[in-house]
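Visitor: got a predicted model here, sequence first, then my questions.
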Amino acid sequence: MKRNILAAVALLALAAPAVAGEAGDALIEHLYAGTAAEGLADAGRACDAPDQEGCFALGLLKFVTAYEGLAQDLYRYGATTPGTSPAAMLLGLNMGVESIPANPNPEPLTYEGLRTVLTDFLDDLDRARTAFELAGGEGDYVIAIDPFKVRIDFNGDGQAGEGETLGALIGSMGEFTDIPAPDGPPPGGKTKGDAPAPLDTTIGFDHADAIWFAGYSQVVAAPVDLLLAHDFSDFFNAYLHRVFPKSGLPMQDYSSGGMLFMDPESDTGIADIIAAIHTLNFPVTDVERLAGVLVRLKSITALSRKNWEAILAETDDNRELVPSPKQTSLFPGMPVTQEVVDAWMATLDTVDEVLDGKLLVPHWRFKQGFDVKAYFETATRTDLVMILTGSGALPYLKEGPIADAASFAEANRVLGTNWFNYAFWFN
């Protein structure tokens, strides 16, 4: 299953179990209507009751509104890349579908304004994580959701129109059509008259998936937090007019200039890429935030272990997001066997050793390894070019075991070329 499909599934969990409570019914109503923000207060009260289903609703609504708020901020400031809407840009989706048009009259954007946008997004992700962890305790609820019916107000006009759905963002269902309906024929099967079998695109979410979402929130949060730990104003001034072309950034009026080698547009584009590389030299301005990124990364592996503990304890088989070896995978091309689970657990162990500085990251130039833990806890500057070329890595080199192919032997053997898809799926 390709990364874009998994990202789509990751974005939206909704609630409507076979016997839905009030929180589940309200959650579905708000998500399908594109009014997630309006449901936060009621979901919060349900979670305080406490009601695990209400906590799941709160986590999901906060997760959706975090994404929706970021998409609206990007639209407000005119973010665009060729053929990719701000929303798709955030999800890493670019499937050739028509983009949401960029804002023709964007507001001016400052470096401080962009930091505020990212900080607000990060705060919302952390609030979602808190609710998801509360929803991840022992409990018996299943929330059935069709992600393609979820509406999101991408441009902030106050309404989620026909084109502002997850399904419209993804385009065609593509490989999602491989998901078999519970009572239908197998994938690729036909009904009478060779008509396509009815497609069931719902997914059943339970307390194990709440833990999965808590981990996924940190997968998204970690790189944002890493950036915010630094001063990236030089990069903002030199390059981000390419992302926000009409928001008054310093180089906005010079996206097309004189001709140097090929043509004005190509030459300035190349120049801006060079400027971007040159300014990938960020002073650390918040050492506690940088150290906190390491804590986030370690929480991802811890939550993944907790997620699998809950998955393996399940006795039902209700259209699982991530199935146990005894359950049915909705993605036939990616079976989950005990061997796959064991390989994933071994991978988590290896990643933890890297994050703890017990296993070092190889550097092409040195016999010693790069200590990730030392970087997060002691760095005062992140100069990506100098780290990759060598001298910037010197403060973090040490003697010790270095990760190699053997360190991930089980994952390589069991998951093979599909390892990235499994990693994205399992997070």
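Guide: Sure thing, it's come through. Predicted model, so just to flag it, every value in this text is computed and none were measured.
Visitor: when you work out contacts or count neighbours from here on, use the C-alpha atoms and nothing else.
Guide: Noted.
Visitor: closest to the centroid, which residue in the protein?
Guide: For the chain, the residue nearest the mean C-alpha position is residue 220 (4.4 Å; C-alpha atoms, centre = their mean).
Visitor: for that one, give its distance to residue 373.
Guide: Separation of residue 220 from residue 373 (C-alpha to C-alpha, to the nearest Å) stands at 20 Å.
Visitor: one more: residue 63?
Guide: For residue 63 relative to residue 373 (C-alpha to C-alpha), the value is 29 Å.
Visitor: so for those two, which sits in the more crowded spot?
Guide: Under the neighbour definition other C-alpha atoms under 10 Å, residue 63 and residue 373 were set side by side, and residue 63 has more, 28 against 20.
Visitor: right, and the more buried one touches residue 132 too?
Guide: No - between residue 63 and residue 132 there is no contact under C-alpha atoms under 8 Å: 9.6 Å.
Visitor: nearest spatial neighbour of residue 55, chain-adjacent residues omitted?
Guide: residue 47 (4.4 Å; C-alpha to C-alpha, 6 or more residues apart in numbering).
Visitor: take a look at this one as well, against the first:
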Amino acid sequence: MRHFIPALSLAALSLAAPPAQAEDLSQEIAAKGIAPTLSRLSALPSPSPEEAFAINGLHFLRAVEVTFQARYAAGVTDRTGMLPFLQLPLPESPSPAPFDPAFLSNLFRAAQAELDQVAPLTTDFALTIGLDDLWFDINANALREPEEGFATLIAPFTAASPGPLPKVTFDTADAAWLAAYAHLLSGLCDLILAYDPTEAMTKVAATKAKLAELGPLTPDPIFGDMNPGGLDFVDLFAVVIETLRREPDPARTASAKAHLLQMVALNRDFWTKVNAETDNQAEWIPNDRQTSALGIAVPQGAGAEWLRVLDDVQALLEGRKLIPWWRIEGAGIDLGAFLDKPAPLDIPGWVQGWSALPYLKQGPLVTAESLDRFDALLQGNAMLFALYFN
């Protein structure tokens, strides 16, 4: 389990460095951090394939770092929900900024700006880095603090005793994996920004302030007060419902669809390339003849089963398979049509049918068969390996 957790976290946090320069780059990151190293590499007039991949990886890492910095500055340091970039607990901020209703929107825009800099590479390379050299400048003081190291940040997800993390060698196949993951996260950013929560956050925070003028509010009996701005579960639930009732931005949902389709295509490219590999050198995600540098036992055929899951994802995005709808047997929701021409997600309308009707049609329905086969092969760890594989 010790080595499995880094793999899952690095499914959202990855980087590599050229073999001839691996130690120098690792030391540069350890000493100076992500942003300064990225700045230096980005200024190179003609980056080598190794440097180009390092730039991609650093943009990816920077996407994570800017969200950490935004959360720390705002005091949103707990695990604040299921949204991307909000899952890791952070050190407490001594002087958080006043509540800003645009906090979430600004966070996802900043992350997406970095993610969209990641581009596929086709030139052969092999790059190695020590995972213990990775750190995130959470408090933006340009100094590495003990709690900012990668191993410390992932500690809540593993009960294993502390120890050194491995070095990993990335290659041409992994460039496709990295680009696929960037498309996945950028697509999720688009979906969140399509239903921009700023207006709902403003409304809920202003209402809570007015209510507090009438007297102390009864704390949420389940979760108590939660960040940001002391919003508790009731407030956050209201934000979600009000946000989903907004008229979405169709340009954002169309962009999300395009990103997710690219994610599927790049995943296929990754598995084609990794399955053709004949070496076995500190592998990131191994083929059936390789072993993982992270100590993860990847079952034979896992890649092929995962591609079947992605086939269903693509079929849903293209409207060739439908999401089952509870009131009509054999009819389902066309997700692709919804992303092309989105609508508010008012819950009564989707349950009763008036909101679902424009997207309902008869056709083949997606099932859990592919995911169940993937889960059976991985002995119940499908969701964990899905994070690892992307």
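Guide: Received the coordinates, thanks. These figures come from a predicted structure and were not determined experimentally.
Visitor: which SSE is the residue nearest to the centre of structure 1 in?
Guide: helix 207-228 (DSSP states H and E).
Visitor: and what of residue 382 of structure 1?
Guide: Element membership for residue 382 of structure 1, per DSSP H and E: strand 381-383.
Visitor: in structure 2, which residues correspond to that strand?
Guide: Counting by TM-score structural alignment, strand 381-383 of structure 1 pairs with residues 344-346 of structure 2.
Visitor: mind listing the strands for the stretch 1-150 of structure 2?
Guide: Listed in chain order, the strands found in the stretch 1-150 of structure 2 under DSSP state E, counting those that start in this stretch are 126-130.
Visitor: check contacts around the aligned partner of the residue nearest to the centre of structure 1 in structure 2.
Guide: The equivalent of residue 220 of structure 1 in structure 2 is residue 185 (alignment by TM-score structural alignment). Contacts for residue 185 of structure 2 (C-alpha atoms under 8 Å, 6 or more residues apart in numbering) come out as 84, 112, 115.
Visitor: let me know the closest of these to residue 379 of structure 2.
Guide: Proximity of the contacts of residue 185 of structure 2 to residue 379 of structure 2 (C-alpha to C-alpha) peaks at residue 84, which lies at 25.5 Å.
Visitor: now stretch 158-170 of structure 2: buried residues?
Guide: Going by neighbour count (16 or more other C-alpha atoms under 10 Å), the buried part of stretch 158-170 of structure 2 is 165, 166, 167, 168, 169, 170.
Visitor: what's the match for residue 66 of structure 2 in structure 1?
Guide: In structure 1, the residue matched to residue 66 of structure 2 (TM-score structural alignment) is residue 69.
Visitor: list the contacts for that match?
Guide: Contact analysis of residue 69 of structure 1 by C-alpha under 8 Å, 6+ apart lists residue 121.
Visitor: ditto for residue 281 of structure 2
Guide: 169, 293.
Visitor: helix, strand or coil for the corresponding residue of structure 1 for it?
Guide: In structure 1, residue 281 of structure 2 lines up with residue 318, judged by TM-score structural alignment. When classified by DSSP: H, G, I helix; E, B strand; the rest coil, residue 318 of structure 1 comes out as coil.
Visitor: same check on residue 261 of structure 1?
Guide: The three-state assignment at residue 261 of structure 1 reads coil, by three-state DSSP.
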